[in-house]
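Engineer: Attaching a predicted model along with its sequence, questions to come.
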Amino acid sequence: MQTESKMWRRYLMWFAHEHIDFRHAEMQSIISLLNIPVRYVEKPCVQKPYCIVEMPTEDCVRKIASRSVLLKNCIELWARANTVSQLHVNLKNSLKNSTGSWVNGEKDKDGVSNTCLCPKELIELSCPLKKSFKIEVETFCKHYSMKEKVSKIETFSYLPFEGPVKLKNPDVTLAYLEFYGVDPNDVPDEPYDVFFGKWIADGQRDLIQVHSLKKRQFIGNTSMDAQLAIIMANQAQVKLGDMVLDPFVGSGSLLVAAAHFGAYVWGSDIDYMMLHARTRPTRVGQKIRTKEESIRGNMRQYGTESRYLDVVVSDFSLHNWRSDLKFDAIITDPPYGVREPTEKIGIERENYTLSEEHMANHVPSKVEYGLGHIYSDLLNFAATHLEMGRRLVCWYPLVREEYQESQLPSHPCLKLVANSEQVLSKLAARRLLTYEKILDDVPNMPVDPNAGVHNFREKYFTMGETTRRERKEKRAEEVAAYLARKLESTRYDLT
């Protein structure tokens, strides 16, 4: 065994089991934003709902937890093992570890040590005579009854806690966690990993309900899920006083998330009816929209109206922003042409001239705005209007079997720093792309003719028709086979 030369506290970061592919990207964005020094004890793994890190102070952990929506809670780790018996051995030996540092055992091929001993000072600091405490039991992929949980808790009777047990608002909350893998159909008899330590902080999971679309005044057909909107704001590293733009704002879900973290928010969209809340209501049973329904109304609902700058009706392909205007972040979900059309101002007829008598009340016609052109314009806009070192976060739709990272939108001024997949169906997905501005003064890049996003709408509906046809054919074959068996059975009975 070897002793750590410098004492950093060790923490278990326990995540919620959803949006798995986004965990590391959100965590790294928050760590970078807050400039927190972190050492990974074990390499993060998407198959595990946790990671073990070391940080210099408890305050660092609390800062991360104050931002992350995918983080469930943070535990100051006292012991970990791959068997329950070994966990108790490690915890008892930790009570004898007077080195003032972690003592690490030999690591296996995955870089995991099963015999790490925390310094006894960590435990003793939480054990004053007058401090109340409780122990919570949490399992992943397995359920325990209350009686079984109490039985687990009683096995820790050797810990030097002399204060009273207090189940509500104790001074110290201890946590015992068991990990049984991620497959609910193949749960082992014994856990793969077990942990014990002191609870430090919870993540921001409560924000999911606070910002839920079910409770929001104004929503549309494509309003972004509250949790995903907060993840986007975190990956854009939105902070107090930033100016944030959503150029395809829709009903403003992304502005709500950005304003929550203290940003001043702008939005633009070509859809006049949506920006003025005059579209058909989305909620079932609602006939007309109320006067309170608007993007400003949403801001007022969440107490962030003072951070709402405005939204403007604008064609992004012909935007009218000043060339020297800079934003701290751009977060957006461009239309894909599936539930909302991809449109820009234009006419399909060549050499068309509008007569003067129709000029005053003319409403410009629209033409298709190809996805390839949308993303080309978006990256060129970000390269010009982002502050140096700041971020563009956007969704990118694709056919899963055609995905190639080399076909993702790119620009010399922008570096792709995160790329996470959200599966939409068996055949389609979208990826959350995070770009960081690294260069300035590079001319606009043309549309990439090889971009995988071309013809996404056509492919999406073609795949849907193919899938429905396959289901009908399969159903017809099953019915035919059933009738054939029935007929054969009838003939047998007659003979």
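Structural biologist: Looks like it came in fine.

Engineer: can we go C-alpha only for contacts and neighbour counts from here?
Structural biologist: OK.

Engineer: wait, isn't D377 in contact with H319?
Structural biologist: No. Using CA atoms under 8 Å, D377 makes no contact with H319, being 9.9 Å away.

Engineer: of the two, who's got more company?
Structural biologist: D377 (20 against 13; other CA atoms under 10 Å).

Engineer: And here is the other one:
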Amino acid sequence: MEYLVRLIQIHETFRKPELEALAELVSVGLEIVYYHDSSPFCIIRLPSPAAARALITRSILSAGIYELWGSGTDYASLHVSVRTRTAAFWPSYKTTSFRFTLDGFQGKRSTATQRALIESFSYMGFDGPILMNGAELQLCVFEEYALRAPGAAVEEPRQLYLGRFITASGRAAVTKYDLKKRAYISTTSMDAELALVTANLALAAPGKLMYDPFVGTGGFPLACAHFGAMAIGSDIDGRSIRGKNGMGVISNFVQYRLLGNYGDCFVADLTNTPMREGRWLDGIVCDPPYGVREGLKVLGNKDGKGTEAVYVDGKLAHLPKGSMLTSVLLHDKRQDGFVPPKRPYSFEAMLDDILEFASVMLVDDARLSMWMPTANDEDIELAIPTHPCLEIVSVCVQAFNKWSRRLLTYRRIPDSEVDSTAVQQRREYSSGIHANDLNSFRRKYFEGFKVPNGDTQSNGAPLP
């Protein structure tokens, strides 16, 4: 059976991957019959209405799903399609309550015209009561108009559909988790919509353990917890986890009554993780720091020295003075405790390390969903990192002014399918000294993304 998905006309490159991810998550066969980034209407084939409900109920980038009753380029062809496809259905709904609505994209009709168009379907012979709320049968006429210049006359729609409403999507979660309503955020918190989409692409679900190695204020773990997963995270800066004034990452889980899905957070960086090596994570979601505001750092010294334990007055220097560890954990007063040394770190090496970490930690077919910045110019964009143990599932792009960021989703390939020779030949990144030497995106950002002829493009996008 064919179904019509009413998509949201935003983040267009994310919509199809989300549908495909949800189909995999709920184990339903999905065939995409028609999809285009410029259209909010997607036609798919599914085995049953139950499969349609399972697919769409947690979708973020759609409004709902409809059983497709007909389509055409004008109302004459639409009526022919409806009669051909659904005449056998009409007796089942003859006495049920029903409702007709009209949904126009890039065009609209007057109330009188809408009424006339709806009445043109009277041949279906529905005699039940008309209910605007709670009707058993809800039919919607969808009109899609061609894009036109501002002020131009509205022409007739170029495509028409009639659909029977099956169920709404899970898009209401975007409002629920809006950053304006959230207890604890920072200037770098990912907006709720894209955090939820990231969790969908990573296949977050009940019974799964999801991990964010750059947890910040906890937006991704919170999104994963919304979908029933157990969420954990870490960050090199413990202050972002602990927060201040009694508000921290845990506050958001308390606010949304998801504390049972919060597995805790800890302080660490990816290159010095205390996590036990093994294939036990069901998913990794992250937005790594881009190193634009300041160069990227990891634990360690530039010269490689000073790794031995340091004692001051016979006490370990990394412990707080007065042996009151809680004074550091609760108040983060740097003068009370040891500040671990950090060394410059390559952004490209960080991406490489994330892939390596995912290959070591993810179970078979588990996913890594990772954000990555790039320039909009094809000649200077950053290459998508690869790993022999990981297969690229999708690449979604959110464009700004002169730069973009991509959501890269990978699948952990079973060991039996991995090219062992490619794993052995995997290249390692060398260390550098200066932040710009290590981070080509940072360098290009502050150079204004120079194009090949030497001109400089202005960059009005916000700092990542």
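Structural biologist: Okay, I see it. Note that the structure is predicted; figures quoted are calculated from it, not measured.

Engineer: helix/strand/coil for Y445 of structure 2?
Structural biologist: helix (DSSP: H, G, I helix; E, B strand; the rest coil).

Engineer: Distance check, it against T456 of structure 2.
Structural biologist: For Y445 of structure 2, the distance to T456 of structure 2 (CA to CA, to the nearest Å) stands at 11 Å.

Engineer: Of the two, give the one with the bigger neighbour count.
Structural biologist: Y445 (22 against 12).

Engineer: which ones are touching the residue nearest in space to the middle of structure 2?
Structural biologist: Closest residue to the average C-alpha location of structure 2: T198 at 2.2 Å, with CA atoms, centre = their mean. T198 of structure 2 sits next to F220, V285, S369, L407 when contact means CA atoms under 8 Å, 6 or more residues apart in numbering.

Engineer: Would you mind finding the match for the third one in structure 1?
Structural biologist: Taking TM-score structural alignment, the alignment pairs S369 of structure 2 with V393 from structure 1.

Engineer: Count the neighbours of that match for me.
Structural biologist: V393 of structure 1: 25 neighbours (other CA under 10 Å).

Engineer: try G297 of structure 1
Structural biologist: 17.

Engineer: how about the equivalent of it over in structure 2, secondary structure?
Structural biologist: The equivalent of G297 of structure 1 in structure 2 is S251 (alignment by TM-score structural alignment). State at S251 of structure 2, reduced to three classes by three-state DSSP: helix.

Engineer: what about S251 of structure 2, distance to R242 of structure 2?
Structural biologist: S251 of structure 2 is 10 Å from R242 of structure 2, by CA to CA.

Engineer: Residue in structure 1 paired with E67 of structure 2?
Structural biologist: Counting by TM-score structural alignment, the partner of E67 of structure 2 is E76.

Engineer: circling back to that earlier point, overlap of the contact sets of D377 and H319 of structure 1?
Structural biologist: Joint contacts of D377 of structure 1 and H319 (CA under 8 Å, 6+ apart) do not exist.

Engineer: I'd assumed L70 was in contact with R23 of structure 1.
Structural biologist: Yes. Here R23 of structure 1 reaches L70: they are 6.4 Å apart, a contact under CA under 8 Å.

Engineer: which residues in structure 2 form helices?
Structural biologist: 12-25, 49-56, 75-86, 111-119, 172-176, 192-201, 219-226, 238-242, 249-255, 325-331, 347-361, 420-424, 435-438, 440-446 (DSSP state H).

Engineer: H226 of structure 2 -> structure 1?
Structural biologist: Checking TM-score structural alignment: H226 of structure 2 goes with H260.

Engineer: ok, how many other residues are close to the spatially closest residue to that match that is not a sequence neighbour?
Structural biologist: Counting by CA to CA, 6 or more residues apart in numbering, H260 of structure 1 lies nearest to T304, which is 6.9 Å off, once chain neighbours are set aside. As a burial measure, T304 of structure 1 scores 21 neighbours (other CA under 10 Å).

Engineer: How about L61 of structure 2?
Structural biologist: 28.

Engineer: For the residue nearest to H260 of structure 1, give its distance to A259 of structure 1.
Structural biologist: 6 Å.

Engineer: Report the contact partners of the nearest residue to S81 of structure 2 once chain neighbours are set aside.
Structural biologist: Leaving out its chain neighbours, the residue that sits closest to S81 of structure 2 by CA to CA, 6+ apart is G70, at 4.9 Å. G70 of structure 2 sits next to L78, H79, S81, V82, R85, T86, Y161, L162, G163 when contact means CA under 8 Å, 6+ apart.

Engineer: let's see 6 Å
Structural biologist: Listed by CA atoms under 6 Å, 6 or more residues apart in numbering, the contact set of G70 of structure 2 reads S81, V82, Y161, L162.

Engineer: Could you dump the residues you listed into CSV and include neighbour count and distance to L4 of structure 2?
Structural biologist: Shown next, in CSV, are these (neighbours: other CA atoms under 10 Å; distance: CA to CA, whole Å):
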residue, neighbour count, distance to L4 of structure 2
S81, 18, 15
V82, 20, 14
Y161, 24, 8
L162, 25, 9
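
Engineer: For those, give me JSON lines that also has distance to R279 of structure 2.
Structural biologist: Formatted as JSON lines, the contacts of G70 of structure 2 follow (distance: CA to CA, whole Å):
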{"residue": "S81", "distance to R279 of structure 2": "52"}
{"residue": "V82", "distance to R279 of structure 2": "52"}
{"residue": "Y161", "distance to R279 of structure 2": "47"}
{"residue": "L162", "distance to R279 of structure 2": "48"}
